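Q: Build me a structure from this.
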Amino acid sequence: MEKKLKLTVQYATNIADIPTRQQFRRWIKAALMQAAEITLRIVDESEGCDLNYHFRGKNSATNVLTFVYDDTQPLSGDIVLCTAIIEQEAQQQHKNLTAHYAHLTVHGVLHLQGYDHQNDTEAAIMEQLETEIITKLGYDNPYKEQ
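A: Okay, here's the model as predicted:
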């Protein structure tokens, strides 16, 4: 059964090497287990830092932020991806940039659906799901040593 997805993608950065709306849609649908309305916002480091500080009290940008809106049906929320951090991580970890975007998009979608990594058990479950989804999409296991 097809999971209905209403997706809005906002590009709020001047970075050129960003996946297309179609790529993001494919990755999100691969991780969705229910109908959803998602806004995906691609931001620069300044906006990423502002959001992370405002919502999490951390004075730095992070790769992905997820905002869930109550227990609405369909599932509703926002995912924010920070281009500068994602590019830095891909370079430092010797990962393909597109594959890293796919992984972090899937990671954000799993957070929207209630998955977390606050302890070792939760982290193991979430990592296993991410690995299954990412490898089905044709990318390498994001957690294997490079």
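
Q: CA only for contacts and neighbour counts going forward, please
A: Will do.

Q: Spell out the residue ranges of the helices in the protein.
A: Counting by DSSP state H, the chain has helices at residues 21-31, 45-56, 83-92, 97-112, 120-136.

Q: Mind listing residues that contact the third one?
A: Put plainly, it is helix 83-92. Contacts with helix 83-92, where a contact means C-alpha atoms under 8 Å, 6 or more residues apart in numbering, come from 13, 15, 18, 42-45, 61-63, 95-97, 100-101.

Q: just the buried members of the residues you listed?
A: In the contacts of helix 83-92, burial by neighbour count holds for 13, 18, 42, 43, 44, 45, 61, 62, 63, 97, 100, 101, counting by 16 or more other C-alpha atoms under 10 Å.

Q: ok, and the closest non-adjacent residue to residue 68?
A: Spatial nearest neighbour of residue 68, excluding adjacent residues (C-alpha to C-alpha, 6 or more residues apart in numbering): residue 77 at 4.4 Å.

Q: so who does the one you found touch?
A: 37, 38, 39, 66, 67, 68, 69, 112.

Q: Apply 10 Å and report the result again.
A: Residues near residue 77 by C-alpha atoms under 10 Å, 6 or more residues apart in numbering: 36-40, 66-70, 108-109, 111-113.

Q: one more, for comparison:
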Amino acid sequence: MKLSLTLQQDFQAPELVLKRAYIKKTVETALRYIGTQSDCEIGIACVGHEESHKLNLEYRKKDKPTNVLSFPSDLPDEMAEILDVFPIGDLVICIPVVLQEAAEQQKTPIEHFTHMLVHGALHLMGYDHETSDEDAEEMEALEIQILKKLGFENPYTVKED
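A: As a prediction, the model looks like this:
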């Protein structure tokens, strides 16, 4: 499985320097972990509050910015056999929200950004935490294992002062 990545960085922050190779490795690790074998392509946009707010309102009817939005490809799975590279969809990650949440959760910016990448990639592959408790537990368990493989601790563990 190879991943083709389109990266758009409309918002950058000095405390979170993002390298294309790191982002690609993170998403590839998540996709391989869940058994993806087809070559895939993904688009990732790193945006500010305004763009995230606008998209969250338009597509989810929520009047605020959010950490990550996922827009899965609407191509049928059967197309994966026909196409050389299957588009899995797009992620929009709001860097200011990720930075704020990282601080609140006592995580490093890269730790939380990586979690949001993995979380978003799983959403693109059909995983959902909002439909049932069982689905949420399955998705969280996958996130924990993938992040462990990437060298990060369980993102759902509350850190003590």
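
Q: Quick check: TM-score for this pair?
A: TM-score for the superposed chains, counting by TM-score structural alignment, normalised by the length of structure 1: 0.94, backed by 144 aligned residues with a C-alpha RMSD of 1.1 Å.

Q: circling back to that earlier point, okay, the buried ones among the contacts of helix 83-92 of structure 1 in CSV with distance to residue 52 of structure 1 next?
A: Conversion of these to CSV gives the following (distance: C-alpha to C-alpha, whole Å):
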residue, distance to residue 52 of structure 1
13, 17
18, 21
42, 14
43, 12
44, 12
45, 10
61, 6
62, 7
63, 10
97, 22
100, 20
101, 19
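
Q: Quick check: the aligned residue for residue 30 of structure 2 in structure 1?
A: When structure 1 is aligned by TM-score structural alignment, residue 30 of structure 2 is paired with residue 31.

Q: Counting neighbours, what do you get for its match?
A: Neighbours of residue 31 of structure 1 under the rule other C-alpha atoms under 10 Å: 20.

Q: One more: the one 10 residues further on?
A: By other C-alpha under 10 Å, the residues close to residue 41 of structure 1 number 19.

Q: State the distance from the aligned partner of residue 19 of structure 1 in structure 2 to residue 101 of structure 2.
A: Here residue 19 of structure 1 is matched to residue 18 in structure 2, going by TM-score structural alignment. Taking C-alpha to C-alpha, to the nearest Å as the measure, residue 18 of structure 2 falls 17 Å from residue 101 of structure 2.

Q: Contact partners for residue 137 of structure 1?
A: 26, 27, 30, 99, 102, 103, 131.

Q: From these, pick the one nearest residue 141 of structure 1.
A: Taking C-alpha to C-alpha as the measure, residue 141 of structure 1 lies nearest residue 131 of the contacts of residue 137 of structure 1, at 5.4 Å.

Q: What's the match for the closest one in structure 2?
A: Using TM-score structural alignment, residue 131 of structure 1 sits opposite residue 144 in structure 2.

Q: dump the residue contacts of that match.
A: 115, 118, 150, 152, 153, 154, 155, 156.

Q: quick one: which of those residues is most hemmed in?
A: Result: residue 118 is most packed of the contacts of residue 144 of structure 2 (other C-alpha under 10 Å), 24 neighbours.

Q: give me every residue that touches that one.
A: Residue 118 of structure 2 sits next to 23, 26-31, 112, 124, 142-144, 146-147 when contact means C-alpha under 10 Å, 6+ apart.

Q: just residue 70 of structure 1 next, same as before
A: Here residue 70 of structure 1 is in contact with 76, 77 (criterion: C-alpha under 10 Å, 6+ apart).

Q: Quick check: the gap between it and residue 104 of structure 1.
A: Computed as C-alpha to C-alpha, the residue 70 of structure 1 to residue 104 of structure 1 distance reads 22 Å.
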